[in-house]
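# I'd like to go over a predicted model; first the sequence, then the structure.
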Amino acid sequence: MALKVRLTNPAPLDYKTPPWPSLYWPLDERIGVAKYLYFTRDIWLYTLLWTLVMFAGTHGIVAIISVVIHVGKGHRSWQYAWATFLALAIIAGTEAIMAGSVVGLILGAVYESGYFKMSTWIPFVWGIINVLFLIVSSFSYGSAL
C-alpha cells in the first residue's frame, strides 16, 4: 500500500506579501520582525525591483562621469550629452529586466520547490551580485603577455 503525501506551501494562513523593500535588521531577535517571501511571484518581483534599482544607480553614476568628462570641450560636445543619459537608461532597464527576471525565477523555483521561506535580504543581495557580475564582465580579459 503506497502512502501519498502532498506537502503544502509553508506560508502562514494570514500571509501577505511584505511591502517592498521590507529590509529589516537581521540581528534583531524580536519575534515577527523578520519578513519572508514564500511564493515565486513575490521572489521574482523583489529580485527584479532590486536589480532595477542597482542597475539604475550603477548606470546613473557612469552617465554622470561621462557627462563630466565633456566639461571644457565646447558647446558641440554638450549638444548630445543628454543622449548619454537616455541610452544608458534604456540599456540599464533592458539588462536589469533580463537579469532580474532570470535570477528571480530561478531563485523562486528553488525556494518554492524546497518549501523554504526566503528572507527579503536575499533578493537585495542578488541585485548586488547582478551588478557586480555586470561590472566584472565589462572588462576585457585579453592579457598583454
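Structure's in. What do you need?

# make it CA atoms for all contacts and neighbour counts henceforth
OK.

# center of this structure, which residue is that?
Centroid check for the chain by C-alpha atoms, centre = their mean gives residue 51 as the closest residue, at 2.2 Å.

# State the helix or strand in which that residue lies.
Element membership for residue 51 (DSSP states H and E) is helix 40-69.

# next, the one to line up against it:
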Amino acid sequence: MSDPRINSVQIPYGYVTPDFPSLHWPSGQTMETLYYLYYRKDIWRFTLYWTMIMYAVVHLVAGSWAMTMTRRVKGGVFIMFTYLAIAVLEGFISGSIVGAILGLIYSAGSFTMSTWIPFVWAVIQIFIIIMTGYSMSAMVM
C-alpha cells in the first residue's frame, strides 16, 4: 500500500533525488538512467538554483559592461557587486515563486518532471527580464 502523503505518481522503489544539475539527453536512455523529479521540494530547489545561476550570469555580463564604461575602478567594482546582489535577490524571489508554482502544478497533476524543466523555466524568466528591459517591448506587452 502506498503512503497517502505521497501523490498518486508511482515513485520508483529506491528513488533518490538526482544531484544538481543532472541534465541528461533523453534519447537512448533507459528508464533506470533517466532523471526525474517527484517531490515539490526538489522541483522548487532545482528551479531556484537554475534561476539564480541564470540571473547571476546575465547580471554579471551587464555589470561587466557597466564596469568597463565607468572610468573609475572603485565605482566600477561597486557597480559590479550591486548588479550581482540584485541578481541574487531577484533570482531568489523569482525562482522561489516559479518553483513553488511548478511543484504544485506537477504534484496536483501527478506528473513526473524531467530535470530539464527547471532549466527551461529559468531561461524563460531570463528572456522575460531581457525583453522587458527595453522600453518599447515593455509598452507592447
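Structure received. The model shown is predicted, which means the values in this text are computed figures rather than measured ones.

# For the two chains, what TM-score is obtained?
After superposition, the two chains reach a TM-score (TM-score structural alignment, normalised by the length of the second structure) of 0.87; 133 aligned residues with a C-alpha RMSD of 1.7 Å.

# on that earlier part again, now which residue in the second structure aligns to the residue nearest to the centre of the first structure?
The alignment partner of residue 51 of the first structure in the second structure, by TM-score structural alignment, is residue 51.

# again, but for residue 113 of the first structure
Checking with TM-score structural alignment, residue 113 of the first structure has residue 108 as its match.

# what sits against the nearest residue to that match once chain neighbours are set aside?
For residue 108 of the second structure, ignoring the flanking residues on the chain, the nearest one in space by C-alpha to C-alpha, 6 or more residues apart in numbering is residue 7 at 7.7 Å. Contacts for residue 7 of the second structure (C-alpha atoms under 8 Å, 6 or more residues apart in numbering) come out as 107-108, 110.

# which one among these gets closest to residue 26 of the second structure?
residue 110 (20.6 Å; C-alpha to C-alpha).

# count of neighbours near the closest one?
15 (other C-alpha atoms under 10 Å).

# For it, which non-adjacent residue is closest in space?
According to C-alpha to C-alpha, 6+ apart, the nearest residue to residue 110 of the second structure is residue 9 (5.3 Å).

# Am I right that the one you found is in a strand?
No - using DSSP: H, G, I helix; E, B strand; the rest coil, the assignment for residue 9 of the second structure is coil, not a strand.

# pretty sure it contacts residue 112?
Yes - with contact defined as C-alpha atoms under 8 Å, residue 9 of the second structure counts as touching residue 112 (7.3 Å).

# Tell me the spacing between residue 11 of the first structure and residue 17 of the first structure.
10 Å (C-alpha to C-alpha, to the nearest Å).

# give the contact list for the residue nearest to residue 110 of the second structure.
Going by C-alpha under 8 Å, 6+ apart, residue 9 of the second structure touches 38, 110-112.

# With residue 119 of the first structure instead?
Going by C-alpha under 8 Å, 6+ apart, residue 119 of the first structure touches 34-37.

# 6 Å - rerun?
residue 36 (C-alpha atoms under 6 Å, 6 or more residues apart in numbering).

# quick one: it from residue 37 of the first structure, how far?
6 Å.

# before we move on, what about residue 79 of the first structure?
47 Å.

# same deal with residue 89 of the first structure?
Counting by C-alpha to C-alpha - residue 89 of the first structure and residue 37 of the first structure are separated by 29 Å.

# Show me which of these two is the more surrounded one.
Each of residue 89 of the first structure and residue 37 has its neighbours counted (other C-alpha under 10 Å); residue 37 has more, 26 against 18.

# what's the strand or helix carrying residue 127 of the first structure in contact with?
Using DSSP H and E, residue 127 of the first structure falls within helix 121-137. Outside helix 121-137 of the first structure, the residues that touch it by C-alpha under 6 Å, 6+ apart are 46-47, 50-51.
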